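Asker: Need a 3D model of the sequence below.
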Amino acid sequence: MDANYIDSYYYPRFLDSQFPSPSFPGSPGGFPGSPGGFPGSPGGLQQAPTSPPPAFIPQQQTATPFAVDPGAISLCLFRNTYIWLRNGSSFWYYPIFVGPRSVAGFRWNGRFWTIFGIDTRRIVSFTCF
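Answerer: So this is what the prediction gives:
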């Protein structure tokens, strides 16, 4: 499975005006309570963070043998989060949406934030600030 896996049903295109807002059954224009966008995002769009993440790499927390619980990582929404993947990669992340099997947000590439989605089964551990 690709590292950029995105659960397309739960991860609508939302970051650029060229992408239309999703419509889900029973919810005209988008998610319930937030026409055309994500809950808590003004105007239905969510922008990348305007500043870089912290300049340090945190110590890895105890890794889990199973998939990361979406409920646990949802506590890191809209916060700088450091993520360790099963393949050994690690990076700063700024999650803005958590679905049943995936997380969407922005990944720091060392110079700027880029949109990034990941399957929660690929995450070994994470810590947020």
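Asker: make it CA atoms for all contacts and neighbour counts henceforth
Answerer: Noted.
Asker: does F116 sit in a helix, a strand or a coil?
Answerer: When states are read from DSSP: H, G, I helix; E, B strand; the rest coil, the local structure at F116 comes out as strand.
Asker: what about it, distance to T64?
Answerer: Look at F116 and T64: by CA to CA, to the nearest Å, they are 22 Å apart.
Asker: one more to put side by side:
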Amino acid sequence: MQNYFFNPFLTAWQQPPFAPPGMSPFGPGNLPLAPPPSEIPMQPYKIDPGSIRRCKRKYTYIWLKNGDSFWFYPVYIGRKSISGYRWIGFWWIYYGTDLKKIESFVCV
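Answerer: A predicted model of the protein is given here:
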């Protein structure tokens, strides 16, 4: 994991994608304000870049190919990657991953 620090000599587009707690690097209103649902959904979909687009700004449960699974709130879905906020049990952290690493998902 790479540590990011603000550098006043870089322009805004060169700064790393971080923001103060409670703020999103993609603008206000993207950070989920509540915890995810307490129950894990049971009918996952296989990953497809087109199919996961409908999950943008929705609570999404993700199963990774390495066996990890977690609640996720996507705010960016690209052709090869996804980023947003990952629930770690008591708060959201900013997280991103390659779409190839996702085994399946369900958004609610």
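Asker: what about the longest strand in structure 1?
Answerer: When structure 1 is scanned for its longest strand (criterion: DSSP state E), the result is strand 90-98.
Asker: So which bit of structure 2 is the helix or strand following that one matched to?
Answerer: Stepping forward along the backbone from strand 90-98 of structure 1, the first helix or strand reached (DSSP states H and E) is strand 102-108. Equivalent residues of strand 102-108 of structure 1 are located at 81-87 in structure 2, counting by TM-score structural alignment.
Asker: Residues touching that stretch, excluding its own?
Answerer: Counting by CA atoms under 8 Å, 6 or more residues apart in numbering, the neighbours of stretch 81-87 of structure 2 from elsewhere in the structure are 31-32, 35-36, 70-77, 92-99.
Asker: Just the buried ones among those, please.
Answerer: With neighbours counted using 16 or more other CA atoms under 10 Å, the contacts of stretch 81-87 of structure 2 contain these buried positions: 31-32, 36, 70-77, 92-94, 96, 99.
Asker: From G110 of structure 1, how far off is the residue nearest to D69 of structure 1 when sequence neighbours are not counted?
Answerer: The spatial neighbour of D69 of structure 1 that comes closest, neighbours along the chain excluded (CA to CA, 6 or more residues apart in numbering), is T120 at 7.4 Å. Spatial separation of T120 of structure 1 from G110 of structure 1 under the definition CA to CA is 23 Å.
Asker: No further questions, thank you.
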